[in-house]
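Student: Quick one: sequence and predicted model below, then my questions.
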Amino acid sequence: MALLNSPSHSAKVAIHFQTIASSLHSRSSLKQAKLFHTCILRNNLPQHLYAKLLLFCTSPTVSTDALDYATLVFQQLQQDPTIVMWNTMIRCYASSNTPSQAISFYGSMRDRCMKPNNYMFTFIIKACAANSCLFDLHVNMYASAAGGNVEAARSLFDRIRYRTAATWNAMLAGYARKGNIEAARDLFDQMPNKDGQSWHEMVCGYMKIGKFDEAGRLFKGMPVRTLPSWNAMISAYVRASRPVEAFALFRKMQIVGMSPDEITVVSVLPACAQLGALVSGEWIHLYVERNRLDCKISVCNAIIDMYSKSGCINKATAVFKGMRKRSLVSWNTMISGLAIHG
């Protein structure tokens, strides 16, 4: 054992490895690559050397079997692959006869919470271009992913001949989340068959950047106003400290026969507190109990907060004590309410 760890042994390993590494070039064979791999495994050499092996095996000058071997090596890595390794595999499969494998590798990478770089997106676009049935799926993937590359998504979108509503909506959402409402509106105006989701994305996009008047005009123009759109409008008005508009919208949704859900309740209760509209807050509390929404922790928290800020600490305490389960927010809301009232 001591002999294996001796300086002379280490020196021999280093010399042996350097010999193999230097021999791995564009004219090398798969056999030499396997020898290189064996050397790494036997001597427990650093992980970064696998990048060189993968790069060689995915080179266009090597046989087709080398890509299969590269995939095997990649799948047997004992440590998480680096972004360089992911790029290598995705790049090669994007140019192969099985471009769908590039998408599969991309999905696996995202499952491991690895973030793609712009270099990778060029390969993904190429893979999708080679397989048109993947277009809808991956425009959606790019545009909706947190921190997604909307430019890459648009590049895919522009290549699609037959676009579904889901594809259009994915692009609208992607632009809206990036704050590029002008691009979203331009696309929205071009959209031949808008559905409820299309209108919803645009309304949310305008509300997000504070353009309430434009959001309101779109909302009024919706062929069918969905519950999520009502909720989005109410919530945005409350966040913008415009409780009058929020509560007016809440009343209107009931007039037109739209039943509030727990999200509506949580959104509108702060408006009651801001307006000092205790009677309205009590009516909402009664509505919650009748519709069994009081089992939702978030709803109870909102009611506690409303009563506390409306000067009814006893009612807030009663709601708190009646909760079967309480979150950290429940405790903090109750403590804050008690602090306000001394």
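Tutor: Arrived safely, thanks for sending. The structure displayed is predicted, hence computed values, not measured ones.
Student: all contacts plus neighbour counts: C-alpha atoms, from now on.
Tutor: Fine.
Student: Which secondary structure elements does the longest helix seen in the chain sit against?
Tutor: Looking across the chain with DSSP state H, the single longest helix is helix 7-23. If you count contacts as 3 or more CA pairs under 8 Å, 6 or more residues apart in numbering; DSSP states H and E, helix 7-23 packs onto helix 30-42.
Student: For the helix or strand just after the helix it packs on, buried residues please.
Tutor: Using DSSP states H and E, the helix or strand that follows helix 30-42 in sequence is helix 48-57. With burial defined by 16 or more other CA atoms under 10 Å, the residues of helix 48-57 counted as buried are 50-57.
Student: now do stretch 220-239
Tutor: 222, 225, 227-238.
Student: JSON lines please, covering the residues you listed and showing distance to Ser308 and secondary structure.
Tutor: Output for the buried residues of stretch 220-239, formatted as JSON lines (distance: CA to CA, whole Å; DSSP: H, G, I helix; E, B strand; the rest coil):
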{"residue": "Met222", "distance to Ser308": "37", "secondary structure": "coil"}
{"residue": "Arg225", "distance to Ser308": "33", "secondary structure": "coil"}
{"residue": "Leu227", "distance to Ser308": "28", "secondary structure": "helix"}
{"residue": "Pro228", "distance to Ser308": "28", "secondary structure": "helix"}
{"residue": "Ser229", "distance to Ser308": "29", "secondary structure": "helix"}
{"residue": "Trp230", "distance to Ser308": "26", "secondary structure": "helix"}
{"residue": "Asn231", "distance to Ser308": "23", "secondary structure": "helix"}
{"residue": "Ala232", "distance to Ser308": "25", "secondary structure": "helix"}
{"residue": "Met233", "distance to Ser308": "25", "secondary structure": "helix"}
{"residue": "Ile234", "distance to Ser308": "21", "secondary structure": "helix"}
{"residue": "Ser235", "distance to Ser308": "20", "secondary structure": "helix"}
{"residue": "Ala236", "distance to Ser308": "22", "secondary structure": "helix"}
{"residue": "Tyr237", "distance to Ser308": "21", "secondary structure": "helix"}
{"residue": "Val238", "distance to Ser308": "18", "secondary structure": "helix"}
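Student: before we go on, here's another structure to hold up against the first:
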Amino acid sequence: MVVVMMTTPSTLPSKTPTPITSIPYFPSNPKSIILYQCKTLMDLNQVHAHLIKTRLIHSPAVAGNLLESAALILPDAMDYALSVFRSIPQPNPPAYNIIIRGLTLHHSPREAILLFKHMCQENVVSPDDFTFCAVFKACSRLRALLEAQQARVHAKAVKCGLMSSELVENTLIHVYAACDAVEVARRVFDKMPERGIVAWNAMLAGYAKSGCWDEVVGLFLRMKEPRGVNVNDVRFDDVSLIIALSACGRLANLELGEWIGEYIEANGRSRNLTLMTSLLDMYGKCSNVDKARVVFDQLERRDVVAWSAMISGYSQANRCSEALDLFHEMQKANVEPNEVTMVSVLYSCGVLGAMETGKWVHFYVRRKKLKLTVTLGTALIDFYAKCGSVESAIEVFEKMPVKNVFSWTAIIHGLASNGEGKRALELFHLMKEANIEPNDVTFIGVLSACSHVGLVKEGRAVFLSMSKDFGIKPRIEHYGCMVDILGRAGFLDEAFQFIKDMPIEPNVVVWRTLLASCRAHKNVLVGEESFRRITELEPAHSGDYILLSNIYALVGRSEDALRVRSQMREMGIKKSPGCTMIELEGVVHEFFSEDDEHSHSKEIYMATEEMIRRIKSVGYEPNIADARIDAEEEDKVVSVSHHSEKLAIAFGLIKTKAGATIRLSKNLRVCTDCHNATKLISKVYNRKIIVRDRNRFHHFQNGSCSCNDFW
């Protein structure tokens, strides 16, 4: 603040004094007053008036200080800076540089470039290296590659003999990279006789911005190479290491990432939070999440970026329970989540079916009035769809201000997996009307929608439309969807022929899809052939044997069914343990078949026995074909009664209010016995039960299922 002396006439002591501004001492070099004591535009006005009065304004250095204060330091003083600049008879290069920088800073890069053109056209003053740095940055802000080239900014720098300036070259690399001309930036970089760390980092950053991760690693390895004693050795700084770690994460280059980790430790860089967060993020992206956790636990301070990186690492590794546990720790630490945190948490909630935690995230977004970005909105859609809450998913979709192909694809997939095939197709048509071009993943969702509701004609049309109308070459997943569409509808021979005519080699998933359809339609011949083709490609797993055994059992060939089961036992093939998850009051509970590890185990088994007794009274009969293979004959009924799904439902019945929806998530396909039992439970207890199995959703209500008994 400018020093102000106030004088009050002694004859009027009772009146409020009128302040009179005076500057008793004004140094010959008033730089400190102008740059550090002027806090407002009024302060600057006072100083400016004094400079005019004392004619110090005619000093280029003093005028430059005044311009710098108005253009670069004080807020909302750019117009004042321009008026001062225009009043200078012959501005020197530093004055031009300040105004060009100020215009760029205040979001007027186009005016900055125009001023540079004027400066060159008038030939009043020659630009210096700082001028070119300033105008290059203006081009970068404007992403004006044409300005940088066609306006001959670069050519002008060459003509002025300033391309040998390291400062200009570094800035030029930056602007070309910012304008997506990374190849041109590399040519400038390669022509530099000497390159300092700024040049290397500018080139690394340019490659990273363009997603050229292999080039980042290649350039970093060049930095890492030993050099001769007469060559300037380039030492990595934190910026170099952070960019290189990002590339290692993207490319899953754990070897180089670990070397960087060792370098950080050996050179005492581990106190840099940003650098250490990049290291743990790299470990997470390289699927070494335990090493990432070691780094996380060693951090002296953890900001939201560090917490988010660790949670993201767990979610990407599908260790979703640990991701949610860490998120709860983050809340206890009073660290507010950001968008990255919430997207990772929503993904984990979707995988686990953790509805309450995901709803809390959505509530947080609304309470904080956070912008519903494409990324966050799409994550919410995916979460609600994976929890079977279709209406909530649609509500989020409709409220999103901006939607891209991923948002549309997420809602189409969500509707398809929840048995809302017709609504999914309606949205697909709306998507095309909105001129959002579908991608290959979109078509997987649309074909799945046709499959789940038996729309064979529509499915055929969509499949042909992929390549004909959108130029998308079908992948193995699209062929698998077509096999499912045909097989579900009972066109097994056509599905079999479709597989034989495929232009690409069918995989086991395609044959398993056909095998599942054979079970639904009791087709032994095609089922046996499908099973044979599976075993040719890889050893059949337990699910394949069980499907074939079920086909035999459904057509009355019990001896063959038992033979298949015996083969499983002899070959040591065990059925994967069924695991069902249910979230209650923010805690995810896991149940395994015949599990007695739960803290409420005794209460749960009592509720299960009561549940089985009640559904038996309305016609339920256990299907012992779904019992454990190694169970004794007399224990088979007990075995199927204690499947993980039934235990989880019983726990939900005793821990939730009457009439509340029960939501489950299961790691395997729902077995026939549990499917039949759950239909009756929904009727007897008047509950809606939503089960997500490995393939799809089942919405049980009033004794029926949304899958129409086909899954």
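Tutor: Cool, got the structure. Quick caveat: nothing in here was measured; it's all calculated off a predicted structure.
Student: TM-score them against each other, please.
Tutor: The TM-score (TM-score structural alignment, normalised by the length of structure 1) is 0.61; 247 aligned residues with a CA RMSD of 3.6 Å.
Student: Trace the longest helix of structure 1 over to structure 2 and give me the residue numbers.
Tutor: Using TM-score structural alignment, helix 7-23 of structure 1 lines up with nothing in structure 2.
Student: Same check on stretch 326-335 of structure 1?
Tutor: Going by TM-score structural alignment, stretch 326-335 of structure 1 lines up with residues 403-412 of structure 2.
Student: Neighbours of Ala318 of structure 1, how many?
Tutor: 11 (other CA atoms under 10 Å).
Student: any idea which element it lies in?
Tutor: helix 313-322.
Student: For the stretch 351-500 of structure 2, which segments are assigned as helices?
Tutor: For the stretch 351-500 of structure 2, applying DSSP state H, counting those that start in this stretch gives helices covering 355-367, 374-386, 390-399, 405-417, 421-433, 440-452, 456-470, 476-488, 492-500.
Student: Generate JSON lines for these, with distance to Leu204 of structure 2 as supplementary columns.
Tutor: JSON lines is the format used below for the helices of the stretch 351-500 of structure 2 (distance: least, CA to CA, whole Å):
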{"stretch": "helix 355-367", "distance to Leu204 of structure 2": "35"}
{"stretch": "helix 374-386", "distance to Leu204 of structure 2": "27"}
{"stretch": "helix 390-399", "distance to Leu204 of structure 2": "38"}
{"stretch": "helix 405-417", "distance to Leu204 of structure 2": "29"}
{"stretch": "helix 421-433", "distance to Leu204 of structure 2": "38"}
{"stretch": "helix 440-452", "distance to Leu204 of structure 2": "32"}
{"stretch": "helix 456-470", "distance to Leu204 of structure 2": "36"}
{"stretch": "helix 476-488", "distance to Leu204 of structure 2": "37"}
{"stretch": "helix 492-500", "distance to Leu204 of structure 2": "47"}
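Student: Give the helix, strand or coil label for whatever residue of structure 1 lines up with Asp233 of structure 2.
Tutor: Structural alignment (TM-score structural alignment) places Asp233 of structure 2 against Arg159 in structure 1. The three-state label given to Arg159 of structure 1 by DSSP: H, G, I helix; E, B strand; the rest coil is coil.
Student: for Pro223 of structure 1, same thing?
Tutor: Note that with three-state DSSP, the state of Pro223 of structure 1 is coil.
Student: Now for it: which residues touch it?
Tutor: Pro223 of structure 1 makes contact with no residue, according to CA atoms under 8 Å, 6 or more residues apart in numbering.
Student: Tell me how far it lies from Lys194 of structure 1.
Tutor: 10 Å (CA to CA, to the nearest Å).
Student: Can you give me the neighbour number for the alignment partner in structure 2 of Ser310 of structure 1?
Tutor: Matched to structure 2 by TM-score structural alignment, Ser310 of structure 1 sits across from Cys387. Cys387 of structure 2: 28 surrounding residues under other CA under 10 Å.
Student: next one: the one 4 residues further on
Tutor: Counted with other CA under 10 Å, the burial measure for Glu391 of structure 2 works out to 13 neighbours.
Student: how far away is it from Ser467 of structure 2?
Tutor: 32 Å.
Student: for Leu537 of structure 2, same thing?
Tutor: Between Leu537 of structure 2 and Ser467 of structure 2 the computed distance is 28 Å (CA to CA).
Student: show me the contacts for the equivalent of Phe250 of structure 1 over in structure 2.
Tutor: Correspondence of Phe250 of structure 1 to structure 2, assessed by TM-score structural alignment: Phe327. Residues near Phe327 of structure 2 by CA under 8 Å, 6+ apart: 307, 311, 345.
Student: What is the nearest of the residues you listed to Arg614 of structure 2?
Tutor: Val345 (38.5 Å; CA to CA).
Student: which helices and strands does the strand or helix carrying Arg532 of structure 2 pack with?
Tutor: For Arg532 of structure 2, the element it lies in under DSSP H and E is helix 524-537. On a contact count with 3+ CA pairs under 8 Å, 6+ apart, helix 524-537 of structure 2 meets helix 492-500, helix 508-521, helix 542-554.
Student: Pull up the aligned stretch in structure 1 for the second one.
Tutor: Residue correspondence for helix 508-521 of structure 2 in structure 1, counting by TM-score structural alignment: none.
Student: Quick one: list the elements packing against that helix.
Tutor: Other helices and strands packing on helix 508-521 of structure 2, by 3+ CA pairs under 8 Å, 6+ apart, are helix 476-488, helix 492-500, helix 524-537, helix 542-554.
Student: Now do that helix against helix 542-554, angle only.
Tutor: Following axes from the mean of the first three to the mean of the last three CA atoms, to 10 degrees, one obtains 20 degrees for the angle between helix 508-521 of structure 2 and helix 542-554.
Student: Return the residues in contact with the equivalent of Asp303 of structure 2 over in structure 1.
Tutor: Applying TM-score structural alignment, one finds that Asp303 of structure 2 aligns to Thr226 in structure 1. Each residue near Thr226 of structure 1 by CA under 8 Å, 6+ apart is listed here: 196, 200.
Student: and if we set it to 6 Å?
Tutor: Contact analysis of Thr226 of structure 1 by CA atoms under 6 Å, 6 or more residues apart in numbering lists nothing.
Student: how far away is Tyr237 of structure 1 from Phe56 of structure 1?
Tutor: Going from Tyr237 of structure 1 to Phe56 of structure 1 by CA to CA gives 58 Å.
Student: ditto for Ser10 of structure 1
Tutor: If you go by CA to CA, the gap between Ser10 of structure 1 and Phe56 of structure 1 works out to 26 Å.
Student: cool, and Tyr175 of structure 1?
Tutor: 39 Å.
Student: Kindly report the same for Cys204 of structure 1.
Tutor: Distance of Cys204 of structure 1 to Phe56 of structure 1, given as CA to CA: 48 Å.
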